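>>> structural data only, the sequence is not supplied:
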């Protein structure tokens, strides 16, 4: 079975119709490059019933869910898979209350599992944005009355966003980072952590991006009277 791709939940459920199918899927993904015991590191063993592996080195029996998000999930693997599917494909945040109602899970249980998923989804920084990337800085809370341009004395939170777009200008990935100010020093980390030097980057004319042109392919354009020019 190949990795599931797409956002059609009906196809997803058809592909993984029950807990056993989910366990089989996990086993295939986990051991597709061969078995390695998580206890002793031994690579010799045999498969057992229930999608488990018996290590010949230390006799440890490892389940397909061990050392994964789904280990000891008490509300069923298929439900857990569906929660991950919802969180990874939805463009809007789903609360633990909504998730609990949707899959008949206690709100507290849904919240705890969703926290584990969010932690696992945190960027490894191994796959930087590499295509068309738009970068812009903003304040959380919107524009302040009576103030034009960037406000340095504002108590509102400042942030910078990097959006990777497909050839059809559809959003692929997004990273947001809080910043102290709009200086090149504050803007640099999101570039270093999440954007490839081979990417085509578009920003506004803010001078804080100018020093980054030495390392990155940046095209600076005038913004439309302060409006978002990205999409």
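Here it is on my side, so go on. Since we're looking at a predicted model, the values are computed, not measured.

>>> when you work out contacts or count neighbours from here on, use the C-alpha atoms and nothing else.
Will do.

>>> got a list of contacts for the helix ranked longest in the chain?
Ranked by residue count, the top helix of the chain under DSSP state H comes out as helix 107-121. The contact list for helix 107-121 (Cα atoms under 8 Å, 6 or more residues apart in numbering) reads 69, 83, 84, 96, 97, 99, 100, 101.

>>> which of those are buried?
Neighbour-count burial (16 or more other Cα atoms under 10 Å) is assigned, among the contacts of helix 107-121, to 69, 83, 84, 96, 99, 100.

>>> restricted to helices, list those residues.
Counting by DSSP H, the part of the buried ones among the contacts of helix 107-121 found in helices is 83, 84, 96, 99, 100.

>>> distance to residue 116 for these - can I get that in CSV?
Formatted as CSV, these follow (distance: Cα to Cα, whole Å):
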residue, distance to residue 116
83, 11
84, 10
96, 12
99, 14
100, 15
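
>>> and of those, the nearest to residue 124?
residue 84 (17.7 Å; Cα to Cα).

>>> which of the residues in the helix or strand harbouring residue 192 are buried?
Secondary structure assignment for residue 192, by DSSP states H and E: helix 184-194. For helix 184-194, a neighbour-count test (16+ other Cα under 10 Å) marks 186, 187, 190, 191, 193, 194 as buried.

>>> and that helix, what other elements does it pack with?
For helix 184-194, the packing partners by 3 or more Cα pairs under 8 Å, 6 or more residues apart in numbering; DSSP states H and E come out as strand 158-165, strand 171-179.

>>> next one for the comparison:
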């Protein structure tokens, strides 16, 4: 049996601290050598204050972190919560609401909504055309016929009866997440 994902306990074993998660996020784009997002040079050094999160470029003399230019840019949410949210979104079979995610993270619902939308935007493929068979479901919805105030009832509905109008519509199901594109570690 092939194991596709890791469980929560394995995630906590691999990333026990905020620093371990930050180092993993730094190794993904840079492979150990930080590159300045402002000028593109790799002549950088880690600043000792702020727990070593900030890196200073020696060429353009600007400070940056691994968050700059990513979905975590200008976010004060910790790296552990970002990683855990990515894990939950990828492994949730039927999806997860922002309200439920806020309870899992201990954040406000607005922060959970922000995290979810940033991660979902990063998972999108853009304007890529669908290649395989698309599952389409059909259903019928009914509505009451609209009537202006003071107008006589139409001949389709009798007083005391609710008229129905059947409308056929199609829903296209798209799956935005692919755990291998979000987590190359898994």
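Good, I have the coordinates. In this text, all values refer to a predicted model and were calculated from it rather than measured experimentally.

>>> overlay the chains and give the TM-score.
Superposed pair, TM-score by TM-score structural alignment, normalised by the length of structure 2: 0.64. Supporting alignment: 147 aligned residues with a Cα RMSD of 3.2 Å.

>>> now the residue most central in space within structure 2: how far from residue 72 of structure 2?
When Cα atoms, centre = their mean is applied to structure 2, the residue found nearest the centroid is residue 119 (2.3 Å). According to Cα to Cα, to the nearest Å, residue 119 of structure 2 stands 9 Å off from residue 72 of structure 2.

>>> repeat for residue 66 of structure 2
To residue 72 of structure 2, residue 66 of structure 2 is 9 Å away according to Cα to Cα.

>>> do the same with residue 115 of structure 2
9 Å.

>>> for residue 82 of structure 2, same thing?
Here the criterion is Cα to Cα. By it, residue 82 of structure 2 lies 8 Å from residue 72 of structure 2.

>>> now swap in residue 102 of structure 2 and tell me
Relative to residue 72 of structure 2, residue 102 of structure 2 is positioned 17 Å away (Cα to Cα).

>>> can you check residue 31 of structure 2 too?
As judged by Cα to Cα, residue 31 of structure 2 and residue 72 of structure 2 stand 19 Å apart.

>>> these two: which is more packed in?
With other Cα atoms under 10 Å as the criterion, residue 31 of structure 2 and residue 72 differ in neighbour count, and residue 72 comes out ahead with 17 against 11.

>>> list the contacts of the aligned residue in structure 1 for that one.
Using TM-score structural alignment, the partner of residue 72 of structure 2 in structure 1 is residue 70. By Cα under 8 Å, 6+ apart, the contact set of residue 70 of structure 1 is 77, 80.

>>> check the spacing between residue 70 of structure 1 and residue 92 of structure 1 real quick.
In terms of Cα to Cα, residue 70 of structure 1 sits 23 Å off from residue 92 of structure 1.

>>> likewise residue 40 of structure 1?
42 Å.

>>> so which of these two has more stuff around it?
Neighbours around residue 40 of structure 1 and residue 92, counted as other Cα under 10 Å, are more numerous at residue 40. The numbers are 12 against 9.

>>> quick check: chain neighbours aside, which residue is closest to residue 73 of structure 2?
Using Cα to Cα, 6 or more residues apart in numbering and skipping residues adjacent in sequence, the residue nearest residue 73 of structure 2 is residue 67, 4.8 Å away.

>>> so the one you found touches residue 77, yeah?
No: look at residue 67 of structure 2 against residue 77 with Cα atoms under 8 Å: they stay out of range, at 10.7 Å.

>>> hmm, back to that, now, which of the ones in helices among the buried ones among the contacts of helix 107-121 of structure 1 sits nearest residue 128 of structure 1?
The closest of these to residue 128 of structure 1 turns out to be residue 84 (Cα to Cα; 22.2 Å).

>>> where do the helices sit along structure 2?
For structure 2, the helices defined by DSSP H occupy 8-14, 18-30, 79-91, 98-105, 109-123, 179-182.

>>> now those in a markdown table, with distance to residue 173 of structure 2?
Converted to a markdown table, the helices of structure 2 look like this (distance: least, Cα to Cα, whole Å):
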| stretch | distance to residue 173 of structure 2 |
| --- | --- |
| helix 8-14 | 28 |
| helix 18-30 | 31 |
| helix 79-91 | 17 |
| helix 98-105 | 20 |
| helix 109-123 | 15 |
| helix 179-182 | 18 |
